[in-house]
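**Q** Sequence below, structure please.
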Amino acid sequence: MSDLDKVLAHIDADFDNALDRLFQTVRLKSISTDPAYAAETRACAEWHSKDLETIGFASEVRDTPGHPIVLAKNHEAEGTKVLFYGHYDVQPADPLELWEGDPFEPKIATLPDGSKEIRGRGASDDKGQMMTFIEACRAWKAVTGKLPIPITILLEGEEESGGANLPGFLDAARDELGADVAMICDTNMWDKETPAITTSLRGLCAEEIFIHGADRDLHSGFYGSAAANPNHILARIIADLRDADGRIQIPGFYEGVPEPSPELLAGWEKLDFSEAAFLGEVGLSIPAGEKGRSVLEQTWSRPTCEVNGMHGGYIGDGFKTVIPAVASAKISFRLVFDQDPHKIRAAFREFVKARVPADCRVEFKEFGSGRAVAFEVSAPAFQRTQQGMSDEWGKEAAFVGGGGSIPVTTMIKEKLGMDVVMAGFGLSDDRIHSPNEKYSLTSFHKGIRSWARVLAAL
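**A** Model (predicted):
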């Protein structure tokens, strides 16, 4: 048997113990957003640091102005140096009455089809996911006495509460964190049988605008047509944002947006994806974005402009004939590739100002921004990760895009200068952030085996 075969056999034999270790960390209420759980959040960091020491890592719990960060290193081996990122904090479990059991007393549930899932807060996001990597390291150490490559592990305690202290930590510890590639296990598979590597994430720019008209709400019988109506002004602004083909009309908006490569598009076309089924799940049937673009293009490689909320005038029961003094909207942009969120924000504000009458005014409120991130899938780390995952699952791992944002990925690329391989084993129905969070037992088991193969390949 090869070393890898022995490691895989050990993972199978030790799986009950791996499951017990996952249960131990899920029982720790590391709710980072609630100060009442600060002590238990620290206890979780200390548990993981001690656990990593048992695998041969030199591990420390590093204090930050908020919750601590666990930093562990094992550089005994030669070869590709990996920085693995995970987060040990979790979302609050509220509302507790919607859980089928205690969210911090994990259990195994058997489904009608015979499959099993781990239930508990953090089972998927991110304790179960990050433990797949740690358990793979444990197996290599147990079988061969060392890890196959040099590894640094960084576990954050504030991912679910904004991650305010991570940027400063990355700056301060830059020299300690140097590696050839970073790995994150906090994403999903394509489906329950097809592993996936996320190669791009969209950035974000969000604004709230307030259109101010008269100095008070007006009687529409007395002032109708004569007085500017902020609702009308806001409606025109929103209508002008897109043309009839779905293209966003803000000047310069598409600067830095290239076409996806033919290779990437070809990979997406191979995926078993039904636009009708995707929209049908939410009661729709007609794609509403840019004409001539597939739904996968629209959600993975094209920028968006969405109105997330609107308010103006009387919206209670019954009717009130007023011209409101103010109307507001929350508008967000998902950004791709090299779009600059600061330029987008400035261009959007100019776009709005140009449509506000001289006797009215507009007020802007900023709600954060971040750049998109994308990686070249031909890089060796991506190819070797794909091979390891494909070997384990018996299906080629898909390179997929992500419609959302994971800020740490951009931070690692910009601050530490390395690619990030996002290889996760979650499923879209894992109910993360919601009651009854779960993680497929198969995902946990084969996730460990997958990482063992990836480490061998690297």
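**Q** Only C-alpha atoms from now on, for both contacts and neighbour counts.
**A** Fine.
**Q** measure Ala397 to Asp125 for me?
**A** 21 Å (Cα to Cα, to the nearest Å).
**Q** what about the two, which has more around it?
**A** Comparing Ala397 with Asp125 by other Cα atoms under 10 Å, the one with more neighbours is Asp125, at 28 against 24.
**Q** Can you tell me the SS state at the closest residue to that one other than its chain neighbours?
**A** Distances taken as Cα to Cα, 6 or more residues apart in numbering place Ile432 nearest to Asp125, at 6.1 Å, with adjacent residues excluded. In three-state terms, and counting by DSSP: H, G, I helix; E, B strand; the rest coil, Ile432 is coil.
**Q** from what I can see Ile432 touches Asp126, true?
**A** No - checked against Cα atoms under 8 Å, the pair Ile432 and Asp126 is beyond contact range at 9.1 Å.
**Q** Between the two, point out the one with more neighbours.
**A** Under the neighbour definition other Cα under 10 Å, Ile432 and Asp126 were set side by side, and Asp126 has more, 25 against 22.
**Q** which residues touch the more buried one?
**A** 86-90, 185-186 (Cα atoms under 8 Å, 6 or more residues apart in numbering).
**Q** now swap in Ala423 and tell me
**A** 183-188, 196-198.
**Q** now with 7 Å?
**A** 184-185, 187, 196-198 (Cα atoms under 7 Å, 6 or more residues apart in numbering).
**Q** Is it correct that it falls within a strand?
**A** Yes - applying three-state DSSP, one finds Ala423 inside a strand.
**Q** and this one, so I can compare the two:
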Amino acid sequence: MAALDPILNDIDRDLDNALDRLFEFLRIPSISTDPAYAGECRRAAQWLAGTLDALGFETAISETSLHPVVLAHAPKPGAPHVLFYGHYDVQPVDPLDLWETPPFEPRIAEGPDGAKRIVARGASDDKGQVMTFVEACRAWKAMAGELPCGVTILVEGAEENGSQGLPEWVAENRDRLGADIVLVCDTSMWNAGTPAITTSLRGLAYFEVKVRCADRDLHSGFFGGAAANPIHVLARIIAGLHDADGRVTLPGFYEGVRETPPEILEQWRGLDLSPEKFLGPIGLKEPAGERGRMLIEQIQSRPACDANGIIGGYTGEGTKTVIAGEASAKVSFRLVDDQDPEVLARTFEAYVRERVPADCSVEVICYKGSRAISLPFDMPELETARAALEAEWGVPPVTVGAGGSIPIVGDFKRILDRNTLLIGFGLDDDRIHSPNEKYDLRSFHKGTRSWARILAALGEAGRRG
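**A** Predicted coordinates:
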């Protein structure tokens, strides 16, 4: 697209200035989980609002129950409209002594491979990624005088605090968030040279099970063989959740789980994500999920169940021959497609209660769950973004799912009824949430160019449509 050349050239020429702006943003210690930094979170919101206001956006800072959000509009009547989401808050920096340089004094360093990288807290998660989109908008405004499509930017300040207050804010302000598609830049590439579009996020259901048998801990010499043991009860419950083929045994568990299209499975086979590559670095070698499924399916497109902890009886040093009076376990389910966490909660509780002896009691605590998010594989915006990314990186982007959960994406679907394209330029070794967080300079630079292309492509697709 010839009209893109001036935009991309401006991004290249202005890279040093873009880094200066990013470094200003990174110097603000906007740690959302620590009340002592509430003022810094507000300062980050003000800095971003001022930046967007200077670009010609209609910008406002809006209050939530925790930290404020930045909302900016650049409408373009008759053109497609996108809603971009990111966050300006960052994780705490502890342990501070493991940082090679102060976390809020950003710098350019050279990695082991010779690549330049931006080092600072928030460099990758998520200030650097947010600024790739902002800088793409800056280039369009500078060279074309306007954006190729309508844009709303929503940047929150409590993502690292569970997005506290944001779903309620979105519900109250849905009339200010109209868009055809939501764009998120808070994910990773497949590798340093291959971009990725995340098309699904697994949902989550989380439970705590407490089994009580005797009214106190018992001497196993006096009562062993006669008294019910809550650890045994829990162990049987947990063991029974999977069959010999690794499938979850809860009745109706796989209702709503769809098969991945063959063409996507073929693409995933070509990625060669072997057990040696994925499990080897953590000291394992055999996939433990459903038999007959590729490893990439097990971690992305299939549901899963795991025991996250089990507590009961004596766990100190040495020996103590007791039968516990109580034992507890924490169990989580990763959900896909149309699995309903509320239905699962009822099914799981019934499963547990059926397996507890009559003279024992059980309490099942259900924590808040979230549904999975899946994009239609034939969604036009997905193909548009894929073509734009391939034009920038020279290779087709990988279409993948993510095993984790980003609940606000589900809220965008539930409240706004809009799908979300998750296109991030982070790398697996960016050390997010850890000391010495970094963001490759190439990721920042080409991420900005990628967004410029995606905005152009979405605007062009709207004109053709």
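**Q** Going by residue numbers, what spans are strands in the stretch 101-250 of the first structure?
**A** Taking DSSP state E, counting those that start in this stretch as the criterion, the stretch 101-250 of the first structure contains strands spanning 107-110, 116-119, 151-156, 181-184, 196-201, 203-212, 218-219.
**Q** Look up how far Leu98 of the second structure lies from Arg431 of the second structure.
**A** Distance from Arg431 of the second structure to Leu98 of the second structure, by Cα to Cα: 12 Å.
**Q** circling back to that earlier point, can you say which of the strands of the stretch 101-250 of the first structure is packed in most?
**A** Mean neighbours per residue, mean count of other Cα atoms under 10 Å, is largest over the strands of the stretch 101-250 of the first structure for strand 196-201, with a mean of 26.
**Q** The host helix or strand of Asp12 of the first structure vs the second structure, mean deviation?
**A** Using DSSP states H and E, Asp12 of the first structure maps to helix 3-13. Superposing on the second structure and averaging over aligned pairs (mean Cα distance after the TM-score superposition for the first structure), helix 3-13 of the first structure comes out at 0.6 Å.
**Q** What is the corresponding segment of the second structure for that helix?
**A** Taken onto the second structure by TM-score structural alignment, helix 3-13 of the first structure occupies residues 3-13 there.
**Q** hmm, who's touching the matching stretch?
**A** Contacts for stretch 3-13 of the second structure (Cα under 7 Å, 6+ apart): 139-140, 143, 449.
**Q** 10 Å - rerun?
**A** In this structure, residues lying in contact with stretch 3-13 of the second structure by Cα atoms under 10 Å, 6 or more residues apart in numbering are 14, 17-18, 135-144, 445-446, 448-450, 452-453, 456-457.
**Q** what's the distance between it and the middle of its chain?
**A** Relative to the centre of its chain, stretch 3-13 of the second structure is centred 31 Å away, using Cα atoms, centre = their mean, to the nearest Å.
**Q** Write a PyMOL command that selects only the buried members of the contacts of stretch 3-13 of the second structure.
**A** In PyMOL, a selection of the buried entries from the contacts of stretch 3-13 of the second structure looks like this (16 or more other Cα atoms under 10 Å):
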select buried, resi 18+135+136+137+138+139+140+141+143+445+446+448+449+450+452+453+456+457
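**Q** Including distance to Leu271 of the first structure, could the strands of the stretch 101-250 of the first structure go into JSON lines?
**A** Converted to JSON lines, the strands of the stretch 101-250 of the first structure look like this (distance: least, Cα to Cα, whole Å):
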{"stretch": "strand 107-110", "distance to Leu271 of the first structure": "29"}
{"stretch": "strand 116-119", "distance to Leu271 of the first structure": "25"}
{"stretch": "strand 151-156", "distance to Leu271 of the first structure": "32"}
{"stretch": "strand 181-184", "distance to Leu271 of the first structure": "23"}
{"stretch": "strand 196-201", "distance to Leu271 of the first structure": "11"}
{"stretch": "strand 203-212", "distance to Leu271 of the first structure": "24"}
{"stretch": "strand 218-219", "distance to Leu271 of the first structure": "56"}
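**Q** Between those strands, which one is closest to Gly313 of the first structure.
**A** Nearest to Gly313 of the first structure, of all the strands of the stretch 101-250 of the first structure, is strand 218-219, at 10.0 Å by Cα to Cα.
**Q** For the closest one, give me every contacting residue.
**A** Strand 218-219 of the first structure is contacted from outside by 224, 227, 229, 313, 320-325, using Cα under 10 Å, 6+ apart.
**Q** again with stretch 458-465 of the second structure
**A** So stretch 458-465 of the second structure is in contact with 1, 78-82, 147-150, 181, 380-382, 384-385, 388, 453-457, going by Cα under 10 Å, 6+ apart.
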